[in-house]
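Asks: after the sequence you'll find the predicted model.
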Amino acid sequence: MKNFLSLIMLVFLLFQPPTAEAQQVHVLSEKIQFTGKIDDIQRKSVILQNTSDEKKEYIMKFMRGQIGSSQDISVCIGDTCLDPRKDISKIKVTLEPNEIFTDLYIEFKLGITETKGTFDLHFSNTADLRDVFIIEGVYETFAPKDDEAVNHRDISFGSVYPNPSNRIAQIDYQIKNPNANIKLLINSFIGNPIEELTLSPQQKTVLINVSDFNPGVYFYTLMVNGKNIVTKKLVVKK
């Protein structure tokens, strides 16, 4: 009887479908969300955890979802970025035993039209196809108001927000020409210079600390190679 029960247990274990035990890498990040204006490029971090005591290698098997023709998506491991629509076989992640991996990023260009959708990136263990993990993403692109965006040949430049502001105001931008000399000038209502900021091609947002500004109306001016491109109003309140 004991041998019969042992045989039943063995058969039961052999024919069990893959369960969470087969999944040895977990995605610790929540669903990746990309929300922004037309032509925005955003980069999000994905954190993985290898819960096994063995070194694991995963390769991307396929991508599922709606990605428009004007949108771009890249999977970046460190400084190496690859297009999952073209270079899928080259996208590999190697995890050491019990490692929490933080060097994986998804970069997404939101495209040229208002739209939204989802996508999934599926990875599989090269040594065990049952061992998989999935990165889930959602995106939404919206058009800026007519008075928000400035599209110059050297820079795309938004409007300040929040406005009015009492602590930190910020402006989103994207430099198209990294060789251009681009500055942001802050002036008082009567034209006195308050602050001068240099915009870096490596950044997408400039922050303006207005916590020490007196309440009132200020103006910020975008300068490209010494030329005034646009001047807009910033209101500071307490």
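Replies: Everything's here; your move.
Asks: please count neighbours and contacts with C-alpha atoms only from this point.
Replies: Noted.
Asks: Ile171 against Gly158, yeah?
Replies: Yes. Counting by C-alpha atoms under 8 Å, Gly158 is a contact partner of Ile171 at 5.9 Å.
Asks: tell me the centre residue of this structure?
Replies: In the chain, the residue lying closest to the centroid (C-alpha atoms, centre = their mean) is Arg43, at 2.4 Å.
Asks: correct me, but that residue touches Phe108?
Replies: Yes. Taking C-alpha under 8 Å as the definition, Arg43 is a contact partner of Phe108 at 6.4 Å.
Asks: neighbours of Leu82, how many?
Replies: Neighbour count for Leu82, taken as other C-alpha atoms under 10 Å: 19.
Asks: try this one side by side with the last:
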Amino acid sequence: MKNIFVLFTCILLMFPFAAEAQVRVLSENLEFSGKIGTSQRQSLIIQNESNQTKEFQLKFLRGNIGSSQNVKVCIGDKCFDPKKDLSKVKLTLQPNEIFTDLYLDFDLGISEVKGSFDLHFVNIANIRDIFVVEAVYEVFNPVEDETNHRDITLGSVYPNPSYRIAQIDYKFKNPNASAKIAINSFIGNPVAEYQLDPLQNTLVINVADLNPGVYFYTLFIDNKNIVTRKLVVKK
């Protein structure tokens, strides 16, 4: 009976440590997707759900980041290489704070590749208290099938097939031209329409809500049909 009491007491003493891990990553899993030679930044939202101030340090980076890819962890305007500066990546979370100054900068590299990586943050005062940031990436080498119009240059959609995000690069030669991309289903039903901004150079299309299948996207300039190409959506 005495041994059972001692065991029960030990279990109770362990609960505070287990319950202390009250930091959550509110952001969805990070996804970096783009063409060779580009870079992207994704922001993270971290919430300290406890009533204590906590200081976290990046403990390790795990995953299969390629030799041509590079990731940096940024806190505010300071960025660090997690492969070299683990001890420098620290953040302090106030009680009940929602922290929004954490970012990841990712260079997609020079070759087509898919991968994933995790960043593990540990409470300096209690190594049982951790949170993990998960990320995946996919690098594409889009087929160069460029439309060279007098008012605009338009690249092909990538990735194609697309699963969540499709992108089309473009560059205005005449900023006064009105250009748009219209998407239609395989049987010609309108799906979406996007006005191209002369101040931007990439159109990002969310295809996650589209049914799998074949679609067509058309470039219109001043309401004239210039070119139509195929977009394949998969799940």
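Replies: Yep, that arrived. Nothing here was measured: the structure is a model prediction, and the numbers come from that model.
Asks: okay, Ile171 and Gly158 of the first structure: which has more neighbours?
Replies: More crowded of Ile171 of the first structure and Gly158, by other C-alpha under 10 Å: Gly158, with 20 against 15.
Asks: got the contact list for the more buried one?
Replies: Glu148, Ala149, Val150, Ile171, Asp172, Tyr173 (C-alpha atoms under 8 Å, 6 or more residues apart in numbering).
Asks: try Asp79 of the first structure
Replies: Asp79 of the first structure neighbours (C-alpha under 8 Å, 6+ apart): none.
Asks: doesn't Gln49 of the first structure fall inside a helix?
Replies: No. Gln49 of the first structure: not assigned to a helix; according to DSSP: H, G, I helix; E, B strand; the rest coil it is strand.
Asks: name the nearest residue to the alignment partner in the second structure of it, ignoring sequence neighbours.
Replies: Aligned counterpart of Gln49 of the first structure in the second structure: Gln47 (TM-score structural alignment). Once flanking residues are discounted, Gln47 of the second structure sits nearest to Ile98: 4.3 Å by C-alpha to C-alpha, 6 or more residues apart in numbering.
Asks: show me what that neighbour aligns to in the first structure.
Replies: Per TM-score structural alignment, Ile98 of the second structure is aligned with Ile100.
Asks: again with Lys173 of the second structure
Replies: Match for Lys173 of the second structure (TM-score structural alignment): Leu185.
Asks: against Asp212 of the first structure, how distant is Phe12 of the first structure?
Replies: Between Phe12 of the first structure and Asp212 of the first structure the distance is 70 Å, computed by C-alpha to C-alpha, to the nearest Å.
Asks: now swap in Arg43 of the first structure and tell me
Replies: Arg43 of the first structure is 32 Å from Asp212 of the first structure, by C-alpha to C-alpha.
Asks: and for Lys31 of the first structure?
Replies: For Lys31 of the first structure, the distance to Asp212 of the first structure - C-alpha to C-alpha - is 38 Å.
Asks: in the second structure, which spans are helices?
Replies: 2-19 (DSSP state H).
Asks: show me which strand runs longest in it.
Replies: Longest strand in the second structure, counting residues (DSSP state E): strand 126-140.
Asks: where's the closest residue to the residue nearest to the centre of the first structure other than its chain neighbours relative to Ile38 of the first structure, distance?
Replies: If the residues on either side of it in the chain are set aside, Arg43 of the first structure comes closest to Glu107, at 4.2 Å by C-alpha to C-alpha, 6+ apart. Taking C-alpha to C-alpha as the measure, Glu107 of the first structure falls 15 Å from Ile38 of the first structure.
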